[in-house]
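Visitor: Sequence and computational prediction follow.
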Amino acid sequence: MGGSYRLLRLFGIDILVHWSWLAIFVLLTWWLSQGFFNDEYEDWTTGQRWAAAVVAALAFFASILLHELAHSLVARREGLPVKSITLFIFGGVSALGAEPETPGQEFRVAIVGPLVSFILAAIFGAVAFVAFLSDAGDSPPGAIVLYLAIINAAVGVFNLLPGYPLDGGRVLRAVLWAVGRNLLMATRWASWVGTFIAFLLIAIGVISILMGNFVGGAWFIVIGWFLRNVADASYQQLRFRSTLGGTKVGDLANRSFSAAPPDISLDTLVDEYMLANSQRCVPVVVAAELLGLVTMADLKRVPRKDWGTTSVFGAMTPREKLHQVDVREDVPRALEVMTRENVNQLPVTEFGRFIGFVSRGDVLRLMEIRSELRGAGPEGRS
């Protein structure tokens, strides 16, 4: 996730913090100090409310981290690589290097997160109950553990809603996958339920705003919108992987291209390479070694009047800044890189040697052709 920074490393897993986490941390701290603690504990001083709010907000995000860490550790035990955990505005997300291969794997990885949240809720609830019995329930520590009990229980319940990509949606997908032996169909149904839940949250948000609760209503709408987009994107991504499963970058690489020397001008490059060969991206090569690429984006960075005096070498994106893919990489992986880096083509290498390009257009055309040939759509994975 772009805009994320490494915070620490736990159990060999990088813990990242996205810049949006700071925004939600500030908002949550403000709401706790001016809302929850202010309304429920009127005898507290302003300093007590703010101190308790900061501690409670930090402890809440620590709880979210434990929730995601549980997902990651179980995934790793199941043999799935775990890249990182990122805390962001909507909570946390574990980045897995591969999808579960069986319904059992999916179920175990998904269910453990809510279970950890409920365990935390029970622990904090027990501490809050003891504090209440000892007349310390109205103290800042007692109030903090009560809040943590409530919020962790809420996180557990919310994540068990049976809509993909929530944990409950993944549990539903695992069950449907086990029953129907079709991962794509199971994902489609779980995504539909996720979309319904998303629109329900948006409707609740609109009603809340009409009733005067603007902040709470807006938050419901934002969460609903986020879940709607992720549910659809997750299904489309799996559909894409299913359609292009087994296709390697080398099968799709365009090996017919004209390479330019580094010392010609951009005017010459445009006239004799790009326009003459209908080539939007030109490799810069010397003695069979790739030095860099000149793309349309590179050209646009140079004023048109300077094309005659600017060399290809001066305008190109150098090789060390390029994201390259090997011929043995899966095509879906190449498209992920293009999407993440916001580029339309990638250099393809074989044993470290540049041999051609793979483009976003080539990938999408292949997917369209295969989908049409299959007629009823891609087959599910059993």
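Guide: Looks like it came in fine. Numbers count the residues shown, from 1 in each chain.
Visitor: C-alpha from now on. contacts and neighbour counts both.
Guide: OK.
Visitor: What is the burial count for residue 365?
Guide: A count of nearby residues for residue 365, using other C-alpha atoms under 10 Å, gives 11.
Visitor: What strand or helix carries it?
Guide: Element membership for residue 365, per DSSP states H and E: helix 360-374.
Visitor: do residue 155 as well
Guide: Here residue 155 is covered by helix 140-159, with elements defined by DSSP H and E.
Visitor: Buried residues, whatever helix or strand comes next after that helix. List them.
Guide: Where DSSP H and E defines the elements, the next helix or strand beyond helix 140-159 is helix 167-180. Going by neighbour count (16 or more other C-alpha atoms under 10 Å), the buried part of helix 167-180 is 167, 168, 169, 170, 171, 172, 173, 174, 175, 176, 177, 178.
Visitor: if we can go back for a sec, which outside residues touch the helix holding residue 365?
Guide: For helix 360-374, the surrounding residues in contact (C-alpha atoms under 8 Å, 6 or more residues apart in numbering) are 240, 243, 244, 252, 331, 335, 338, 344, 345, 377, 378.
Visitor: got another, please set it beside the one above:
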Amino acid sequence: MKGALFLGKYADIKVFLHWTFFVLPVWIGISAFRQGYSWEAISWNILLVLAIFVCITLHEFGHALIARKYNCKTRSITLLPIGGVASMEAIPENPKEELNVALAGPLVNIVIATSLYLALSVSGSPMPSFDKDFVIGSDNFLYVLMYANFFIALFNMIPAFPMDGGRVFRALLAIKISRTKATRITAAFAQVIAVLFILIGFFYNFFLIIIGVFVLLGARSEWFVEYSRFMLREHTVKDILIHRYESMEAGSSIEDAVKHLLDSTEDHFLVMEEGKVVGTVNKEILLKGLDDHDSHVPVREIMDRSFRTLHPDDELSEVYNPQKGLLKSGHLMPVIENGKLLGVLDFENIAEFIQVRTSLLRRKKASMGAENINS
């Protein structure tokens, strides 16, 4: 992952630390220093942040390991200043399964907080007084971490995307109504909550504005993905297969390929060798190839070999799955049946199909409305 530090992996799930994470402890350290805290107190504050993010990592693993039970893989977990993000290839569409996955994360934090509470009770450690002079130190560190885990669990249960509570809310709705309608209701509710966060943030805490924007973008993204996949259901690759496509030979020079680019209305091409697809190139790859290589170098040296192959009967709702990260703008996907190349598909064509379906649906609803008025 670009801009992220690889920390390691567990159960084939990679853990990354995004570079923006380092802004948080630096900001906390500077804020504490300005308030006159000692270096020891500043160190405890930073240590608390790191401990909380360990708990957040465990929270995300809670989601990932339960999702694995339902054959939903998680590629990675990325730690950001605002929390952790698990990159799941899919989220269970069965409401009860999604409910279990969504609840797993907050449950991890509840277990951590409860364990700390029991351990502190057994040890007889006195409850700290959270007054205006409160400073985090060795005597109250675990208490603060305990409350932080309770807060993480509670905050994540806000019924708004992209928080766990939003997925819980959708799953409960989806038991009675369709997943698409449940997503629309949850996304609308999330946007109301986001606006409230932003308005309150202007008067009380700027951080609430950041959370509000985060919720707003998350709600819109979740609805867009669900709506797009809904519009593609019951359609397969062969329904929108592109039969006219451009190609070039793997042995062609970069110079010839660029001439081909300039002489064509297309920006991306299949690369063929002995009648078979061996890669793809687009305008960006060719221009970078000109910068980094001699113009006589063959295209096979710069082509993208990680193309995705489709079958004409593949469902479009599965092909278009942003969570799997397999569909990229500007990348051709050859469609092959019994070893024969039938055509290609790309992100832009799928997006256009969704737009066409949306327009037809709007026209149908408008016509039905007009008929009801006339009747």
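Guide: Now that the structure is in, tell me what you want to look at. What you see is a predicted model, and the numbers here were worked out from it, not measured in a lab.
Visitor: Output the buried residues of helix 167-180 of the first structure in a markdown table; the columns should cover distance to residue 268 of the first structure.
Guide: Below are the buried residues of helix 167-180 of the first structure laid out as a markdown table (distance: C-alpha to C-alpha, whole Å):
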| residue | distance to residue 268 of the first structure |
| --- | --- |
| 167 | 56 |
| 168 | 58 |
| 169 | 56 |
| 170 | 55 |
| 171 | 59 |
| 172 | 59 |
| 173 | 56 |
| 174 | 57 |
| 175 | 61 |
| 176 | 59 |
| 177 | 57 |
| 178 | 60 |
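Visitor: Pull the contacting residues for residue 349 of the first structure.
Guide: Contacts of residue 349 of the first structure by C-alpha under 8 Å, 6+ apart are 324, 325, 326, 327, 355, 356.
Visitor: Same question for residue 57 of the first structure.
Guide: 25, 28, 29.
Visitor: Tell me the one among these nearest to residue 83 of the first structure.
Guide: Proximity of these to residue 83 of the first structure (C-alpha to C-alpha) peaks at residue 25, which lies at 24.2 Å.
Visitor: Helix, strand, or coil at the one residue sitting closest to the centre of the second structure?
Guide: With distances taken as C-alpha atoms, centre = their mean, residue 87 lies nearest the centre of the second structure, 5.5 Å away. Assigned state for residue 87 of the second structure: strand (three-state reduction, DSSP: H, G, I helix; E, B strand; the rest coil).
Visitor: How about the contacts made by it?
Guide: 74, 75, 76, 77, 78, 323.
Visitor: Identify the residue of the first structure aligned to the fifth one.
Guide: Pairing criterion TM-score structural alignment: the partner of residue 78 of the second structure within the first structure is identified as residue 86.
Visitor: mind listing what's buried in stretch 319-326 of the second structure?
Guide: In stretch 319-326 of the second structure, counting by 16+ other C-alpha under 10 Å, buried: 319, 320, 321, 324.
Visitor: Residues contacting that stretch, please?
Guide: Contacts with stretch 319-326 of the second structure, where a contact means C-alpha under 8 Å, 6+ apart, come from 87, 88, 89, 90, 225, 229, 308, 327, 350.
Visitor: returning to what we had before: give the buried subset of the contacts of residue 349 of the first structure as a ChimeraX selection command.
Guide: To isolate the buried ones among these in ChimeraX, judged by 16+ other C-alpha under 10 Å, type:
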select :324,325,326,327,355,356
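Visitor: would you list the contacts of residue 349 of the first structure in CSV and tack on secondary structure and distance to residue 160 of the first structure?
Guide: Formatted as CSV, the contacts of residue 349 of the first structure follow (DSSP: H, G, I helix; E, B strand; the rest coil; distance: C-alpha to C-alpha, whole Å):
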residue, secondary structure, distance to residue 160 of the first structure
324, coil, 40
325, strand, 38
326, strand, 40
327, coil, 41
355, strand, 48
356, strand, 47
